Every structure is written in structure tokens, then in C-alpha cells.
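Novice: Let me see the structure of the following:
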Amino acid sequence: MAFMLQSPILLAQEEELPTPVPDIPLSGTLPVCYVNTENGAPIVSKEDYINANIWIDPMGIEGIEAFGSEESPIVTEIRGRGNSSWTGYGKKPYKIKLAKKNTPFGFPKSKHFALLAHAPTQAYFAGETAYELARLIGLGWVPRSHPVEVVLNGTNIGVYAFSESVRIDPGRVEIDEQPESNTDESTIPYGWLVEIDNSDDTPQILVPQTIEENPDAFVSRFTLKTPEVISQQQETWAKDQFTELTRLILSLDKNNAAWTDMIDIESLAKYYIVQELSGNYDAFVGSTYLHKGSGDKWIFGPIWDSEWTFVPEERFGHIWEERVSLTGVDRVNFTWIKELIKFPVFQEEVRRVWKEFYAGRFNNVYSFMDDFYNLTKAAYETNNLIWPSYISHGIHSTYNRLKTILPRYAEWFDKMIQDPDFSGIEDVETVFDSETAEEWYTLQGVRLYTRPSASGIYVLIQGTSVRKVHIRN
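Specialist: Now for the predicted structure:
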């Protein structure tokens, strides 16, 4: 077998983060978003907004209208956003809060938007491909975005996504919003937007992922995005919801799918298909949203944050198995999903949704990829001059690679879900005893030097033999 090294999205760890190379001219091939902060102040906080003006020059792009102008800019506030994307890179993402609701790029009227940086590689292309899969499969509202070149306080800072953000709003998550500090038990069960999170936040519900006392069990974090200020009654209700769901999903009786009374199984199947099909190693770990309107069930979605996608050349296992093999770190909590795929009713729903999607709308993603590549390729060449430290895969190689591997991902997924055990492990040997092993590597080529302690898929080199193995501890 060929031992291929494929670099994942790597988080920068520089003590001094790169700054944009100055005086790089615009490509002129994308709309340009100009942002000027008050008195040219730097944007240094994720918590505190600063005053700014914004306008968008369509640069003659068909179908795009101007949004304000240099003479009459739009009043806004701006701050940082994100977690590792904010702390790990010089190319920063930003949160925009317009003074009045408006419709940039013809998006539904709102005050709230984001400028997403996608600093490492051409992740916007990969992530937007995953988003298009979500649109094609019918996963409710999917955040709209448009690629732009951004000029911040007179400096060209490269290609960004001018994007809608996840929130309850007309044209986004369209449910009645749960009031803050609500104590009315008749209305508390409705109007929630929640994120399965991997970071500390508030308000947040912590639920051990165990059905019996286990001090070593993972603890899942459910961040309440709406409402942001909660009463004791609301906290108790939310805690009971996610504790009960955990109990039902972790049940040993996989023929009793009582959790389907609380979760909309079709939205869950669609959400899982998109995340597994795109190989999103963060799905069910963080940035995983679900919401509950006036109905009785939680609905999975919207999709968000698909940067860590389409990493391996070949699919060898489920996203949780591949992430362990990629990083060598097994203390990662994939909330619920490893148990959900053991339920026959969920397996059948995934097969049903996938069969219809794969035979119908799936192939439309390729024309989308062509259009997105042709729209952004020149601007990304300019972006690479501005941020040379963050070039992992250029836009041309990214496009060619995704066009090649996505059909293989789909073929793997189609075969995997037909397996009676829904097993993602393919073409590997299971190894329990490795006394004769000479060299161990992750699938990305990282030398481990000792037998892996975490279950997962690895590369084992013994003499002239090179093979993939599945470690089960």
C-alpha cells in the first residue's frame, strides 16, 4: 500500500503571530468589504465591540449590489470572534453588529454578520463544499456567505467570508425565541438554540456521558445560545432534557429508541450524513447546534464551522476513529453519535435519506465547486501573497483534490452504511499484540515511537512491511 502523508489543518502556535504583508493590491475579482474603525483603533477583544464604518464595493460582480459607500458608509460595531481561530492566527475573524438591520448581499435583514478568516489553507472552499452538501440534502437553514476581499483601516487583509451567523432570526433559525429569565413553565419548553460545545461558556449545562457512576466519564457541554440569561427553572428544565437524552441514547437496549420521541430523527440523519461525508472531525465535539421550537422535538442544525474537513486521501473509519489516529489523542468527547449509530432505527433512517440523496441531488455539488473555484481562485492567489505563512494547500490544488476525493468519500460512505454493524473500519488489520512492531505512525505520518495507547487506526512498519492496523485496547 502507499503510505501517504496528508497534512491536517494545523493550528499556528507562534509566539508572535504573522501580520499581513503590506501594500499588496486587491485582485479586483471579488467584492471588497471596507472596514474603518473609529480613530483607526485595533480590534483586540472578543468581548468588547468598538465603533466602525463599513461599506461593500461590488467591483462589477454580477448580481451584487453596493452596500453603503465611501461617502455614505454603514454604521456598525465590530469585535473579534472564534476560539482557536482568534488566538492562533494573525489573520483574525470578526463579528459585525450593524446599527440597524440591513440586507448585505441580499441576505435576510439582520444586524448580525461575521467576517470569517479561514486562515489555514483554503478552508473556506472545503467548508463551503460541506455547506453546499447540507443545502442539497435539505438540512434546514444553512448560513449564507459570499467571498470578499477585506480592507481593514486601509490594509488589504485578504479573502474572507462575509457570512450570516447562527442565531434565531427571520430567514435563519425561524422559531419563537425563549425569553430570558423565564419562569413560566408552560412556555419554557419552546424556543431554544443550543450548541454542543468543547469550550467553557455561559450559560452552559454539563452532563456526564454515563448511565452509572463513573468519575472518568466524559462530560458534554451544552451551551445555551438562546436565552443567554436564564432562570433557575430554565436551567433545571435544560439540565433534565440533556440528562434524559443522554440516558436514553446510552441505553444498552438499542432496539428501544425512546430518544426519537425527543429528537427529530430525519434532521439528525441528514446532519450526520453531511458531517461524516465531509469528514468533519469537530462534528459532535463542538459547533454542533440543535434547536427546539414550538414542536416537541429537538432538531439538529444548523451546520456551522466545517473547517476541519476532507483531511485524509482515503476514508478508513468514522470521524471519531480517524481523529484519534490523526492526532494520537483519545480524550475527545464525541457527544452521543458513537451510541446513536448502534440503533437499528437510526441506521435505517440514514440509509433511507442517503439513498434518496445519493441518487438525486448529490451530484449537483460538483458544479457548485466549479463555480466557487472560478470565482475565488484569483483572489486567493493574492491572499497567499498577503499571508504566505498560512499556505498549506493552494486554491488550485485544493480544488483538484476535492474534486478527486469527494467521490471516493461518497463511495466509502455508501458501502459503510450497508454494513450490518455500520462499521467505518475498512481494509485494516486488527492488532492486539505488537511485541514485534518496529515503527508506529499516525495516518498523517507522525512518528509515535511506542505502541499507541489509544484505540484507533495507525500505520505499522515492520521490516519491509507497511500496513494499516486497527488498535483495540
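Novice: For the rest of this, base every contact and every neighbour count on C-alpha atoms.
Specialist: Will do.
Novice: To what extent is residue 181 buried, counted in neighbours?
Specialist: 16 (other C-alpha atoms under 10 Å).
Novice: isn't it right up against residue 203?
Specialist: No. Judged on C-alpha atoms under 8 Å, residue 181 makes no contact with residue 203 at a distance of 11.7 Å.
Novice: overlap in contacts of these two?
Specialist: Residues touching both residue 181 and residue 203 (C-alpha atoms under 8 Å, 6 or more residues apart in numbering): 229, 230.
Novice: Tell me if residue 220 really is in a strand.
Specialist: Yes. Assessed by DSSP: H, G, I helix; E, B strand; the rest coil, residue 220 belongs to a strand.
Novice: Just give the nearest non-adjacent residue to it, would you?
Specialist: residue 207 (5.3 Å; C-alpha to C-alpha, 6 or more residues apart in numbering).
Novice: Identify the residues contacting residue 77.
Specialist: Counting by C-alpha under 8 Å, 6+ apart, residue 77 has contacts 49, 50, 51, 52, 53, 96, 97, 98, 99.
Novice: Report the buried residues of the strand or helix carrying it.
Specialist: Using DSSP states H and E, residue 77 sits within strand 74-80. By neighbour count on 16 or more other C-alpha atoms under 10 Å, the buried set for strand 74-80 is 74, 76, 77, 78, 79, 80.
Novice: can I assume the first one is in contact with residue 66?
Specialist: No. Assessed by C-alpha under 8 Å, residue 74 is found out of contact with residue 66, at 11.1 Å.
Novice: Give me the common contacts of these two.
Specialist: By C-alpha under 8 Å, 6+ apart, the residues touching both residue 74 and residue 66 are residue 55.
Novice: so how far is residue 108 from residue 291?
Specialist: 20 Å (C-alpha to C-alpha, to the nearest Å).
Novice: Which one of these two is surrounded by more residues?
Specialist: Per other C-alpha under 10 Å, whichever of residue 291 and residue 108 has more neighbours is residue 291, with 24 against 16.
Novice: Run through who's touching the helix or strand hosting that one.
Specialist: Assigned by DSSP H and E, residue 291 belongs to strand 288-292. Contact partners of strand 288-292, identified using C-alpha under 8 Å, 6+ apart, comprise 175, 189-197, 298-304.
Novice: One more, so I can put them side by side:
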Amino acid sequence: MSRKCSLFEYLVRVTGCLLFAFLIFTCSKDDAPPPVEGEEEQPTVPTSSGDLPLMVISTPNNTIVDEPKVNGEMTVIKRGELLFEGNIGIEIRGASSQFFDKKSYGLETRDASNQDLDVSLLGFPEEEDWVLHGPYSDKSLVRNHLIYGLARDMGRYASRSELVELNLNGTYRGVYAFMEKLKRDKNRIAVSKLTSDEVSGEDLTGGYVLKIDKLSRSDNGQSYTSANSFESRIVPPSAGMGQAINFVYEYPEAEDIVPEQQQYIIDYVSQFEAALASDTFTDPQTGYANYIDVDSFIDFFILTELSNNVDGYRLSTYIQKDKNEKLAMGPIWDFNLAFGNADYCSGGETNVWAYKFNERCPLDIWLVPFWWERLLQDPAFTERLKQRWATLRGSTLSNGTILGKVDGYIGLMQEAGAIDKNFGTWDVLGIYVWPNNFVGQTYNDEIVYLKDWITNRLEWLDGAMNEL
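Specialist: As a prediction, this is how the structure comes out:
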């Protein structure tokens, strides 16, 4: 008696892919579903080509929504090889991106009983929480993937990511960036685990993860409250409508953090801000440097300014503090509107400072904290920034290195035919998709724009850094 085919084998059989010769030894023809006379031909599931993995996800009888995750199954194939097959939970994710036709998804890997299960996917360290980011307004398809790669090359943790193709419930959905969800983990945001009984002494000093961001359902509410966040005591520059900077509890989460821990991190951030705002802020012993990892602030500044991220410093901004350590910036997150892809608040310009967002858009709800303007008033900070910039421009952030990464990503997608398939599914070339600063008629137009924008930005920053 022949055995039952796996999900992977069945998908490959349906598509009639080149692995048929392999499957004939592992699955009898008797396993294939018999044809139904008069039945319309079903759409085929695309196979993986080249080195671009294919993720095939099915959620039988379950509609994917924005919370909770629904049960599903996922298969990952690369060059015809089965890399993963198992259960998952999946939901729609994102804020403004949820209005796009091409959705992004959060997923968690699960065991046979649909309990969370740590696995290694595409060579990433084992974990259970993952993200499928669907570039839509970013018609280059690579902005997030690019900046995360640059950050890691600079020695900073950023979400590991890989470009993939997605087939969802029998329908091809285009090119996605598969990436790690940001969370406290020894291989992600590597701060110490903080339990509810650690409320004094050294234990209380870490680890914490905060973010400056909009609130989501997972943040325990749709408005800033003392339960989910705390407010900066210093008004952001140019604020004209009573705007404030709110620090959201990311780890421990709002429902887990205890009062002693809340008070500790509130006091620490407040002391840092007070020192930075003081007349003696440059003093190496009593000033701001006593509270922060200056090098992490410099690298965060460089990555945000390199890309002129219009959301930079004020949204999707993560801050961490480990046990017995200073406050550190990062990891970076959500740069799909960067690299000239925003038509508001000078997001498309190559010759403005991103940290001066408040001057251009003082009525925006979410503003940039005073930190960056004040830090650049310290000659010691600016000198370290210039030195770091000069070093990176000779290596990781050279024109050739950055543009070479872009070319590599394009070559990978072209080999798989994924660019044509993506825009055959999402016909957005030549069409404005919020908040495009540039609308190319072809994919090549979009890439020429991106590469020219990067080149011009680097040239401007070279001069602007020297003038600080």
C-alpha cells in the first residue's frame, strides 16, 4: 500500500515541477487525486527558481485577520529542496500598510498541537515569531532589506531578512521580505530576561525595551496611558499643539511590567533627559554620556540620516537598556518609506536633515525628541560622529558597497523571474501609491531613481557631516 503524500510532495505534484523524477521514488502515482471530468483546471502553485525561496502558506477554512492568528500550514522550498514543512499561526500586521492590497503578515511556527515552536527558518537562529513584509508602495522591493543588511554590516543587530516569494492559499502574492520579529531574545534584542520578582538592586537595572511609536492592539490600548507608556518631561522642539514624546513599554510588556520596574525605567530616562538638557550636558561624568551608549546613538543617527527616513526618531524607534548597562538605541525598524519614498515633510529630498523633521512639520502628531538637536551641540559627540562616518564611508557605506547590495538583490529576483511575477500580480508600476515621491513607469525606472537618490544623498551627507 502506498503512503500518503506530504504537503510538499502534493504541491510539487500539482505544479508538475522538475522534482517529479525525485517524487516518483517517494510517492506512488496512486496518491495523486483523480481528475474530475468537467472540472476547471486549478491554478498552479509557482515553484522556486534560483536562490529565491518560495513560501507556500495555506489556511484551510480560515480567513486571515488582524488578530488573532489563525491556524495554517507552511512549506518553504528553495531550488526544489524542502527546507521546512509545519504548522503556523498567521495574522495581518502593520498600521498604515494594512490599507494596501498587498498585506504584510505576522506568523509564528507551531507544533502538531498548534503550540508555539522554536525553529530555524532560512538559516536564522531558532525562534517562533516571524514577519512577512510585503513591499507595496516601495516598488524597489528592497528598502527594508537593504537598510537591515547595512546595519548588520556596521556591527549592529537588525532583523535578519531574506527576499522570498509567497503563495497564499493557492494564489501567488509576489515578493516579500521574510524577517525576524523584533523581540527580547538572545539572538535578537539581547537584553537580560526580567521577571516580575526582580524589583530591587542589580536585578532591577535590566533588561528593558522601549519604543517611540504609535500604539497597536498588542500595546494594551489605543491611547497612551500610564499602564502602557510614560511621557517625556521635555516638550519636543517646535511642538505647537501640545505634542509629547511617549515611551511605550515593549519589554516587559504593559501587562507584565511591575510598578518597581516602571518607576526604575521612568527615572532612568528622565535622568538622562535632564542631564542632556542641563547647562553641563557635555560633562563626561555628570552629563548625558553617563547615561547612554554614545556609539549606539551615533550609528542609529547615521542609518536614519543615510536613508532620510521620514519616520525616523519618532516612530518605530526602539531603545534598550540591559542589566548594569546604559541606554542604547536600536535596533532600527520599518524603513519602507525611506530612501526617497515619501512625498511629505521633505521625505523625498536628499539635502535635508531627518532629525529636523519638527521644523518642517510642527503640526504632526508624532515629533522627534530633543535628543538629537542637543547631542549635535556637543563638539565631542560631533567629532565621534564625523570619525565614524569617515570610517564607514571607506567600507560598509561606500557608494560601491551600497549600490552593489542593491544590484545583488535585483539579480537574485531577476534570476527567479520574481520581479515580473510580482508586478504582474500587483500592477502598481506607473501608478501613485501613497506616499510615493517618485512614480516610475517601469521597474528599472524605480531602481534608477533609488540608486541616484542614494548617490546624491551620500554626496550631500559628506559635506553636511563636515560642517557639523
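Novice: what TM-score comes out when they're superposed?
Specialist: In this superposition the chains share a TM-score of 0.75, using TM-score structural alignment, normalised by the length of the second structure; 385 aligned residues with a C-alpha RMSD of 2.7 Å.
Novice: on that earlier part again, for the strand holding residue 291 of the first structure, grab the matching residue range in the second structure.
Specialist: Per TM-score structural alignment, the counterpart of strand 288-292 of the first structure in the second structure is residues 317-321.
Novice: what's the spacing between the matching stretch and its chain's center?
Specialist: 14 Å (C-alpha atoms, centre = their mean, to the nearest Å).
Novice: Check the mean deviation of it from the first structure.
Specialist: Once fitted to the first structure, stretch 317-321 of the second structure is off its aligned match by 1.5 Å on average (mean C-alpha distance after the TM-score superposition for the first structure).
Novice: Buried ones in stretch 166-185 of the second structure, by neighbour count?
Specialist: Here stretch 166-185 of the second structure shows 166-168, 170-184 as buried, counting by 16+ other C-alpha under 10 Å.
Novice: Same check on stretch 189-204 of the first structure?
Specialist: 189, 190, 191, 192, 193, 194, 195, 196, 197, 198, 204.
Novice: mind checking the end-to-end distance for it?
Specialist: Start-to-end, stretch 189-204 of the first structure (C-alpha to C-alpha) is 17 Å.
Novice: what's the answer for stretch 199-206 of the second structure, then?
Specialist: First residue to last in stretch 199-206 of the second structure (C-alpha to C-alpha) measures 10 Å.
Novice: How far does it sit from its chain's centre?
Specialist: Counting by C-alpha atoms, centre = their mean, stretch 199-206 of the second structure comes out at 30 Å from the chain centroid.
Novice: Check stretch 281-300 of the second structure too.
Specialist: 26 Å.
Novice: cool, and stretch 157-175 of the second structure?
Specialist: With C-alpha atoms, centre = their mean, you get 13 Å for stretch 157-175 of the second structure.
Novice: same thing with stretch 295-313 of the first structure?
Specialist: 6 Å.
Novice: how about it: buried residues?
Specialist: 297-313.
Novice: thinking again about what came up before, which residue numbers in the second structure does the strand holding residue 77 of the first structure align to?
Specialist: By TM-score structural alignment, strand 74-80 of the first structure lines up with residues 86-92 in the second structure.
Novice: same question, stretch 102-115 of the first structure
Specialist: By TM-score structural alignment, stretch 102-115 of the first structure lines up with residues 119-132 in the second structure.
Novice: ends of the matching stretch, how far apart?
Specialist: 16 Å.
Novice: list the buried ones in that stretch?
Specialist: 119, 121, 122, 127, 128, 129, 130, 131, 132.
Novice: contacting residues for the last one?
Specialist: So that's residue 132 of the second structure. 104, 105, 106, 107, 176, 177, 178, 179.
Novice: Let me see the ranges of the strands in the stretch 101-250 of the second structure.
Specialist: 104-110, 129-133, 161-168, 171-180, 208-212, 229-231, 246-251 (DSSP state E, counting those that start in this stretch).
Novice: so which of the buried residues of strand 74-80 of the first structure comes closest to residue 422 of the first structure?
Specialist: Within the buried residues of strand 74-80 of the first structure, the smallest distance to residue 422 of the first structure is 40.9 Å, found for residue 80 (C-alpha to C-alpha).
Novice: Would you mind confirming that that closest one is in contact with residue 50?
Specialist: No. If you go by C-alpha under 8 Å, residue 80 of the first structure and residue 50 don't touch, sitting 10.0 Å apart.
Novice: Which neighbours do these two have in common?
Specialist: Joint contacts of residue 80 of the first structure and residue 50 (C-alpha under 8 Å, 6+ apart) are residue 43.
Novice: Where do the helices of the stretch 1-150 of the first structure begin and end?
Specialist: 84-87, 123-137 (DSSP state H, counting those that start in this stretch).
Novice: for the stretch 351-468 of the second structure, same thing?
Specialist: 357-360, 371-375, 379-393, 399-415, 418-425, 443-466.
Novice: separation between the equivalent of residue 464 of the second structure over in the first structure and residue 462 of the first structure?
Specialist: In the first structure, residue 464 of the second structure lines up with residue 416, judged by TM-score structural alignment. Counting by C-alpha to C-alpha, the separation of residue 416 of the first structure from residue 462 of the first structure is 29 Å.
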